[in-house]
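Asks: I'll drop the sequence and a predicted model, then ask my questions.
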Amino acid sequence: MNSEILVNVTPMETRVAVVENGAVQELYMERAQTRGIVGNVYRGKVVRVLPGMQAAFVDIGLDRAAFIHASDIDQSRGENDAHKPIQSLVREGQSITVQVIKDPIGTKGARLTTHLSIPSRYLVYMPDTNHIGVSQRIDGDEERDRLRTLVTKVKADEEIEKGGYILRTAAEGIGEAEIQSDLNYLKRVFRVLGERIKEIEGPAIIYEDLPLYLRVARDLVRADVEKIRIDSKETFTKVIDFVRKYTPEVEPVFEYYPGERPIFDLFSVEDEIGRALGRKVDLKSGGYLIIDQTEAMTTVDVNTGAFVGHRNLEETIFKTNLEAVTSIVRQLRLRNLGGIIIIDFIDMEDSEHQRQVLRMLEKYLEKDHAKSKVTGVSELGLVEMTRKRTRESLEHMLTETCGVCNGRGRVKSAQTVCYEVFREILREERAYNTDQYLVLASQEVVDRLLDEESSNVADLEDFIGKPIRFQVEPMYTQEQFDVILQ
C-alpha cells in the first residue's frame, strides 16, 4: 500500500490529506481560530461535583466547562480504591492538573483525564505508571519483546526511575539510539511541565500539543509513506528543522511543493471533501450508501440501486455488501465519524455470506488509526459497531445547522404553509376587527395561494366577508409568513 500525505497551509488553516493508492482516506484540519485541544494539559479548577453522574465539571479557561469522570481520575493508592466516589476524589474549588482526551463536540464540553501522557515520535510517556506497553499494530512477539527490553535498558542507563512508556507503531525496527533520543526529549518536556504545574494556579494551559503540520512529522510518518508534500515554503522549513532535531532519518520523505496547481487538486481532494458532506455515496457497481449523522449515532444504509448482477439476487446482494464494506470504512475515516455506528447491509439469507461480510469489515477496520469495535449482527440484521471519537467530524467542522430547517433536513411544504396562513387569518378574525388582510410570504407560497389554493382563498374571503391580498417577500424562507391587519 503506497501512501502520500499532502499538506496545504494558509494563514487561516492547515489541511492534511492522507492518500492511499491514489484515493483520499483521511482528512485533518486545524483552523487558526479554533485549534483542536486534544493532548493539551491544563491547570483547572473544579467548579461542580456531580455525585449522581460520578463526574465533575472543571474550568480550564474555555467557553464551556470541561467534564471529567471518576474513572479518569488517578486512584493509584491501591486496588481497593478503584471505585471511590467522585466526592472523595475532588471537591469544588480544588485546583487539578488535567489533559484533554476529547475535543468539545456539539454542545458537550471537552473530556478530561488526570492520567497524563506526552507523545514523542516513538514513545508515549505516562508519569503515573511504570508499565511498558507496545502498540497492538506491531506484530510478532520477538519484536515486541525486543522493544520492551530496549526501553527498560535505556531507562536504567539514563537513571529514569519514574514513569511508564508505550512504544508507538513507528517504533517497529528502531534501535537504542532512537529510543534514547526520545526518552531524553520526553524527560525535558515533563520537567518543564512539572515546573509550570507548581507555578500556575489556573485555570490556564500549561502544555500545548504541536500544531498540525508538526504532528504530521511526529505521528504520520510510517514505512508505507513515500512522500509528504508541503505547499508552504515557510512551513516546510519549520518541519525540516523539527525533523532534523528529533527524527533526522525521515527527512528524505518530506518535499516542498512549489507547483502552480493547488496541491489538493493533485488527487481531487477538494472534490472528495465536497462529496464527503453529502448523504449519498455511489458505489462502482451501481449501488449506493446513505449516511446519516445524528447526535446519538451514525447510520449507514446499503442499497443495490442500479446493480442487477449476472446470476441471481443473492449473489447481487452479496457482491453489493462486499463492495459497500470498503466504501463504508473509507467514509468513516474520511468523515471522521465516531461513536455508535449502525450499518444496515442488504439482507443476506446465506449465513456464510453474512460471516464473510462481517469478517471483511473487521479486516478493513484494522487499517483505521481510530480504535473500533464490531459487536456483531443484531436480531434485526443490523451490524452494530463503535469507533473512537476524539475530534469533530468533517461535517461538524465544515458546516453549521441550516437556518431554514433548523437541522431537520426538511422544510414544510408550500401546501402546509398555505393552510397555516388560512388558520392564522381565522385566528386574527376572531380576535380583531379589520377591513382586509395582507399576507406576506415567500414566492412559492404566494404562487400556490394564487393558483392551486385560489378556490380555498375565495371560500375563506366569503366566510369572513373581507378581502385578502398577497405580497411576495423575497427574503422570506418557505416556512415564514406574516398576516397583517389593514
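Replies: Alright, I've got the coordinates.
Asks: all contacts plus neighbour counts: C-alpha atoms, from now on.
Replies: Noted.
Asks: how many neighbours does residue 409 have?
Replies: 9 (other Cα atoms under 10 Å).
Asks: now residue 430: how far from residue 441?
Replies: 22 Å (Cα to Cα, to the nearest Å).
Asks: same question for residue 193.
Replies: 61 Å.
Asks: residues near the residue lying closest to residue 225 once chain neighbours are set aside, how many?
Replies: Nearest residue to residue 225, sequence neighbours excluded (Cα to Cα, 6 or more residues apart in numbering): residue 3, at 4.6 Å. When neighbours are defined as other Cα under 10 Å, residue 3 has 20 of them.
Asks: try this one side by side with the last:
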Amino acid sequence: MSEEILVNVAPPETRVAVLENGVAQEIIIERTQHRGLVGNIYKGKVCRVLPGMQASFIDIGLDRAAFLHATDITDGNTTENDQTGSISELVREGGEIVVQVVKDPLGSKGARLITNLSIPSRHLVFMPSLSSISISQKIEDEDERERLRALIEEITDDTTLPGSFIIRTAAEGANAEALKADVRFLTRLWLDIQERIKSTPPGMLIHEDLPLFLRAVRDLVNPEVDKLRIDSRTSWQKLRAFAEKLIPDSQVQIEYYPGERPIFDLYGVEDEIQKALERKVQLKSGGHLILDQTEAMTTVDVNTGAFVGNRNQEETIFKTNMEAAQAICRQLRLRNLGGIIIIDFIDMIDEEHKRQVLRALEKALSRDHAKTHITEVSTLGLVEMTRKRTRESLEHVLCETCHCCGGRGSLKTAESVCFEIFREILREARQFDVESLLVLASQEVVDRLMDEESSTLAELEGFIRKTIRLQSEDLYSQEQYDVVLI
C-alpha cells in the first residue's frame, strides 16, 4: 500500500492529509489562532485541589484551568502504572508543578495534564521519569526488538542522562547512526528544557511542540510513505532542512507543489472534507452508514439501503457489514472521532460471519495511529469500542452549534409554534388590559397563521375581544416569536 502526505500551508491555518492508494484517510487541521497544545510543557500553579475527585486544577496561563488527576502524577522513581497516594499529599494549593498537555481542551473541558514528561524525536521518545527501555508493541519481530534494545543500551551506556527511552514504531529497521543522532538531539533538548524550568515563572510555557507541517515528518512519515508534497516554498525549505537532520536516510520524496490548482482540490481532499461533515456515508454496494457524534459517545448505524444482494438475506447482510467495517475505520480516522464508539452492525445469525466482521474491523484499525480497544459483538449485534482522543474532531474544528436549533438537529414545526403563540396570546390577554396585540414571527409561521390557522385565529380574537395583528420578521428563525402589547 502506497501512502502520500499532502501539506497545505496558509497564513491562517495548516492542513495535512494522509492518502493511502490515492484516498484520503486522515485530515489534521491546525489554525494559527488556535494551535494544538498536546506535547507542550508548562510550569503550572496549583489553583485548586479536589480530594473528592482525586484531582487538581492547574493554572498554565490558558483561559480555563487544566485538569491533573492523581494517577497522572509521577516522580523519577515511579511509573505511570504505580498506585499513587491522595491528591492532597501529592500537590498543594499555590504550589508550582511542571506538567505536559496530553489532551487539548475539548468543548467545556480544560486541557488534560500529566507530570510524566515525554519528548519525542523521529525514532525515540525520551522519558525523564522512565527507568528502563520500552519498545513499541507494533514492532512484533522479536529479533528486531532485541537488536533495537541492544543498540540503545550501548548508545546510552556512556551518558549520565537521567531517565530512559521508548523506541517508537518508526525505529524498526533504523541503523545505529540514526538512533545516535536521535539520542544526541533529545539530550540537548532536555538540557535546554531543564534550564528553562529553572527560569520560567508559573503559568508560562516552557517548551512548545513543533508546528504541524514539521510534526507531519516526525510523526506521520513511515517506510510506506513514498512522497510528501507541500504547497508553500518557504515551509518546503524548512521542511527539507528539518528532514535532513531528522530522517537523513529516508527514501521519502519531499516535493514543492507550485501548481495554480489548490493541492487539496487536485487530490479530491476538499470533497472528502465536506463529506466527512455529513451524517450519511454511502457504501459502494448501495448500503450506507449513519454517524452521530454526541457529548457522551459516537454511534454508527449500518444499513443495507439499496443493496439487495444476489443470493440470500444472510449473505447480503454479511457483505454489507464487511464493507461497513472498512468504511467505519476510515471515517473514524478522517473525522478524528474518539471516546466511546458504538457500532450497530446489521444483525447476523452465523457466528462465523460475526467473527469475520470483527476481525476485519480489527485489521482495518491496526493502521490507525490512535490507540483503540474493541469488544466482542454483543447479543444485540453491537460492537463497543474506544478510540483515544487527544484533539477536537473535524466537525468541532470546522463547525459550530446551529443557532436555530441549538444543536438539537431539528426545529419545532410551524404548526407547533402557532399553538405556542395562541397560548401566549391568551396568557397576555388575561394578564394585561390592552386594545390589541402584535405577533412578530418568521414568514413560515405568519403564512400558516393566515392560512391553515386563520379560523382558529379569528375565534381567538372573538374570545379575547381584542385585535390580533401579524408581522413577519426575516431575521427570526422558525421557533422565534414575540407577542407585543399595543
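Replies: Arrived safely, thanks for sending. Only a predicted model underlies this, so the values are computations on that prediction, with no experimental measurement involved.
Asks: still on that earlier bit, ok, the residue nearest to residue 225 of the first structure - contacts?
Replies: Taking Cα atoms under 8 Å, 6 or more residues apart in numbering as the contact definition, residue 3 of the first structure lies against 18-21, 224-227.
Asks: give me that answer again for 10 Å
Replies: 18-25, 221-228 (Cα atoms under 10 Å, 6 or more residues apart in numbering).
Asks: separation between the residue nearest to residue 137 of the second structure when sequence neighbours are not counted and residue 318 of the second structure?
Replies: Nearest residue to residue 137 of the second structure in three dimensions, chain neighbours excluded: residue 169, at 7.9 Å (Cα to Cα, 6+ apart). According to Cα to Cα, residue 169 of the second structure stands 34 Å off from residue 318 of the second structure.
Asks: wasn't residue 440 of the first structure part of a helix?
Replies: No. Assignment of residue 440 of the first structure by DSSP: H, G, I helix; E, B strand; the rest coil gives strand, placing it outside any helix.
Asks: that one against residue 477, yeah?
Replies: No. Using Cα atoms under 10 Å, residue 440 of the first structure is not in contact with residue 477; the gap is 11.1 Å.
Asks: for the second structure, which segments count as helices?
Replies: Taking DSSP state H as the criterion, the second structure contains helices spanning 87-90, 142-156, 176-199, 212-215, 233-246, 263-266, 269-275, 313-335, 351-365, 394-398, 414-431, 443-450, 454-464.
Asks: could you dump those into JSON lines and include distance to residue 111 of the second structure?
Replies: Formatted as JSON lines, the helices of the second structure follow (distance: least, Cα to Cα, whole Å):
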{"stretch": "helix 87-90", "distance to residue 111 of the second structure": "18"}
{"stretch": "helix 142-156", "distance to residue 111 of the second structure": "33"}
{"stretch": "helix 176-199", "distance to residue 111 of the second structure": "20"}
{"stretch": "helix 212-215", "distance to residue 111 of the second structure": "19"}
{"stretch": "helix 233-246", "distance to residue 111 of the second structure": "29"}
{"stretch": "helix 263-266", "distance to residue 111 of the second structure": "31"}
{"stretch": "helix 269-275", "distance to residue 111 of the second structure": "26"}
{"stretch": "helix 313-335", "distance to residue 111 of the second structure": "20"}
{"stretch": "helix 351-365", "distance to residue 111 of the second structure": "26"}
{"stretch": "helix 394-398", "distance to residue 111 of the second structure": "16"}
{"stretch": "helix 414-431", "distance to residue 111 of the second structure": "41"}
{"stretch": "helix 443-450", "distance to residue 111 of the second structure": "44"}
{"stretch": "helix 454-464", "distance to residue 111 of the second structure": "54"}
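Asks: between these, which gets nearest to residue 381 of the second structure?
Replies: helix 351-365 (8.7 Å; Cα to Cα).
Asks: what sits up against that closest one?
Replies: 314-315, 317-330, 332-333, 345, 347-348, 371-378, 381, 383, 387.
Asks: higher neighbour count, residue 193 and residue 441 of the first structure?
Replies: residue 441 (27 against 15).
Asks: so who does that one touch?
Replies: Applying Cα under 10 Å, 6+ apart, the residues contacting residue 441 of the first structure are 417-418, 421, 447, 449, 470-483.
Asks: now residue 57 of the first structure
Replies: Contacts of residue 57 of the first structure by Cα under 10 Å, 6+ apart are 44-50, 64-69, 92, 109-112.
Asks: what's the answer for residue 115 of the first structure, then?
Replies: Residue 115 of the first structure sits in contact with 72-75, 97-99, 101, 126-129, where contact means Cα under 10 Å, 6+ apart.
Asks: quick revisit: buried members of the contacts of residue 57 of the first structure into ChimeraX, please.
Replies: Listed next is the ChimeraX selection for buried residues among the contacts of residue 57 of the first structure, using 16 or more other Cα atoms under 10 Å:
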select :44,45,46,47,48,49,65,66,67,68,69,109,110,111,112
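Asks: show me the contacts of residue 57 of the first structure that map onto strands.
Replies: Residues of the contacts of residue 57 of the first structure located in strands (DSSP state E): 44-50, 66-69, 111-112.
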